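Asker: Here's a sequence, model it:
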Amino acid sequence: MGDLPPPWGWRRVVWSLLYTVQFKPVWDDDLVRWRAGGLVLEPFGGFTREEEHEALREALDSGERLLDLLPDPPVPHDEQDIRDFLRRVLEHMDLLRPWPELPFLVMRHDPSPDLGDFRAIARLHLDGQEAAHRLHGAFYGFAGGGSWQPMRLNSGDEVALVEPWWQGSRDVAVLARPRPGRAPEDVLAAFLHVTGFVPEEIDDLTDGLNAASRGGAGSGWLAYLLRLENSIATLAGEEPVRVSRSTYEAFLRTRLYCQATESPGVVAVGPPGAGLVPAFTLPEALAAFAAAGKDETEPRFFSATGKDLLDLIPEGYGVLVDPGTAYATAFAAGGPG
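Answerer: Sure thing, here's the model as predicted:
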């Protein structure tokens, strides 16, 4: 079929998937697990996980010759190889359920986008290549010589990263599509919350950045990273891996919520010098944790960044993020590893 993707639809998903494995001589279980994990955790731009899943099912149910979708020049595979590979990827996607929430989805890119109803809410002091690398994505070219990445945040907001926007500058513009009753500063706060960009990397163009975003990488981003690492380990049949350096740095910047004691101090579990301080990415999760402990009074709590928490708690203690979840992770002052 060549190197050009087909129109949007199930054929495009299958083409994109086969494109990533076309030079692999053996489509073994390790490759199947890797690609299934990619479809769940980093779906192809313009598709949801559900659309990808349905696309593979449609392909397998179709009477079409799927071999024709394998881009050129392929390593030799036959029709049965392709159908068997797609079937196993589909089965592994189901094994990963429930799928973790994603902080954002990359939307379908229009080669001639109409950005007239978007408003610039921030100037990001990175070029498109740097911004795409931070988001593990890619910018798409459009008519006129620009490039962009359209996104839908898990808050429901639609934003677009665009370059160039300002004459003589490669800085990326963060644009937002207005929503009734939704303040631009809240959209920017949501953008920072899930992308991990920090306020020091942007110029706020909303006339009032929401102070809740000042924690840098938001709690939603940290929870996503922890789910991601746990899902990758689960998919590989391994125990949860130690956190990566990037996840540890996100923890240090994230604002977390902890239960406080009547006297100055924090609630901790475990013996002195080897205990953990429970901390939560959402205040609602903290309230549920306190209620599960049969504490009928409204819990006292405070918030602090991960870095400040490690500085506040006694030596030898660590911070346990989101206890009770499948991705609960302990952080120590010494860093990851």
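Asker: make it CA atoms for all contacts and neighbour counts henceforth
Answerer: Noted.
Asker: in the stretch 101-250 of the chain, which spans are helices?
Answerer: For the stretch 101-250 of the chain, the helices defined by DSSP state H, counting those that start in this stretch occupy 128-134, 184-195, 219-235, 245-253.
Asker: give me the number of residues near D30?
Answerer: 12 (other C-alpha atoms under 10 Å).
Asker: Please provide the structure for the following sequence as well, for comparison with the first:
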Amino acid sequence: MRLGVVVAILYCLQFSKELSDEEVERIARMILEQPFYDLTTEQEYEGIAAALAAEAWEHDLSWQPHGEPAIRDFLRRLLEHLDALRPWQEPPLRPLGFGRWEEFKDGVLLARVRLYAPSQDVLHARLRAVPGDADGTRAVVLRLRSGDEVALMAPPLPDGYDALLKTVVPHRPAESVIEAFLTHTGYPRDRVTPAGRGKWWGWRRR
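Answerer: Sure, this is the predicted structure:
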């Protein structure tokens, strides 16, 4: 993924008239708080550094308004700014991919989460179809800044707004994990119902 991170950055810059220091700050915060793909901050940093080290770029970047010299200068300044922000905190949440999906699928039920529409909800927009799932389940497995690992899973759209929040053993007390989920996702408390409270619907209650 030599240019993968760079292409993702350029999509975020395609409407920027100038690659200013303000844009360096904006993209740096995005890298630290909203990682691209399933990458750690260090992996994102290494991807940018590898792209800068390459003498030639194989991707066609003619679709975006900034020339390669300006992009390279921006990326150098971005790495310098990221270095100045060390040590880096873990992002509030980071997707982990589906490598451990079976563990979370049959994991410990923590809560029900009533999602907003994907266009209004960054967390809902992160849900992806689980490969090979016959029910069309959409999910995301997350590592929270607290260190807790959880999965949010929901049925297919258009009716998939009621999601399940699960974790795996060993884990902290359920109320602590739920509190961390609220803190690091910014989800309203009244849209998260702990297991055993309130009325539950029938989708995968286990």
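Asker: returning to what we had before: how about the helices of the stretch 101-250 of structure 1 in JSON lines, adding distance to D84 of structure 1 and mean neighbour count?
Answerer: Compiled in JSON lines, the helices of the stretch 101-250 of structure 1 are given as follows (distance: least, C-alpha to C-alpha, whole Å; neighbours: other C-alpha atoms under 10 Å):
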{"stretch": "helix 128-134", "distance to D84 of structure 1": "33", "mean neighbour count": "16"}
{"stretch": "helix 184-195", "distance to D84 of structure 1": "36", "mean neighbour count": "23"}
{"stretch": "helix 219-235", "distance to D84 of structure 1": "19", "mean neighbour count": "22"}
{"stretch": "helix 245-253", "distance to D84 of structure 1": "36", "mean neighbour count": "20"}
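Asker: In JSON lines, list the ones you listed along with distance to D81 of structure 1.
Answerer: JSON lines is the format used below for the helices of the stretch 101-250 of structure 1 (distance: least, C-alpha to C-alpha, whole Å):
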{"stretch": "helix 128-134", "distance to D81 of structure 1": "33"}
{"stretch": "helix 184-195", "distance to D81 of structure 1": "38"}
{"stretch": "helix 219-235", "distance to D81 of structure 1": "22"}
{"stretch": "helix 245-253", "distance to D81 of structure 1": "38"}
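Asker: Can you check which of those helices gets nearest to T329 of structure 1?
Answerer: Set against T329 of structure 1 and scored by C-alpha to C-alpha, these come closest in helix 219-235, at 7.4 Å.
Asker: so the closest one corresponds to what in structure 2?
Answerer: Under TM-score structural alignment, helix 219-235 of structure 1 corresponds to no residues of structure 2.
Asker: do you know which of the helices of the stretch 101-250 of structure 1 lies nearest Q22 of structure 1?
Answerer: Going by C-alpha to C-alpha, the one of the helices of the stretch 101-250 of structure 1 nearest Q22 of structure 1 is helix 219-235, 22.3 Å.
Asker: Tell me the spacing between the residue of structure 2 positioned farthest from its centre and Q14 of structure 2.
Answerer: Distance from the C-alpha centroid of structure 2 peaks at E55, with 30.6 Å (C-alpha atoms, centre = their mean). Computed as C-alpha to C-alpha, to the nearest Å, the E55 of structure 2 to Q14 of structure 2 distance reads 23 Å.
Asker: Then R29 of structure 2?
Answerer: Taken as C-alpha to C-alpha, the span from R29 of structure 2 to Q14 of structure 2 is 17 Å.
Asker: got it, and R145 of structure 2?
Answerer: R145 of structure 2 is 30 Å from Q14 of structure 2, by C-alpha to C-alpha.
Asker: Just give me the match in structure 1 for R77 of structure 2.
Answerer: Under TM-score structural alignment, R77 of structure 2 pairs with R88 in structure 1.
Asker: burial count for that match?
Answerer: By other C-alpha under 10 Å, neighbour count at R88 of structure 1 equals 16.
Asker: Over to L78 of structure 2?
Answerer: So L78 of structure 2, with other C-alpha under 10 Å, has 21 neighbours.
Asker: Which helix or which strand is home to it?
Answerer: helix 68-84 (DSSP states H and E).
Asker: can you list the residues that contact that helix?
Answerer: With C-alpha atoms under 8 Å, 6 or more residues apart in numbering as the contact definition, helix 68-84 of structure 2 has outside contacts at L19, V24, E25, I27, A28, Y45, I48, A49, L52.
Asker: What separation do you get for the fourth one and H59 of structure 2?
Answerer: I27 of structure 2 sits 21 Å away from H59 of structure 2, going by C-alpha to C-alpha.
Asker: swap in L3 of structure 2?
Answerer: From L3 of structure 2 to H59 of structure 2 the distance is 8 Å (C-alpha to C-alpha).
Asker: For those two, indicate the residue with more neighbours.
Answerer: L3 (18 against 10).
Asker: In contact with that one, which residues?
Answerer: Residues in contact with L3 of structure 2 (C-alpha under 8 Å, 6+ apart) are G47, I48, A51, W57, H59.
Asker: one more time with 7 Å, if that's ok
Answerer: Going by C-alpha atoms under 7 Å, 6 or more residues apart in numbering, L3 of structure 2 touches G47, A51.
Asker: which position in structure 1 aligns with it?
Answerer: Using TM-score structural alignment, L3 of structure 2 sits opposite R11 in structure 1.
Asker: now the end-to-end length of stretch 95-114 of structure 1.
Answerer: 40 Å.
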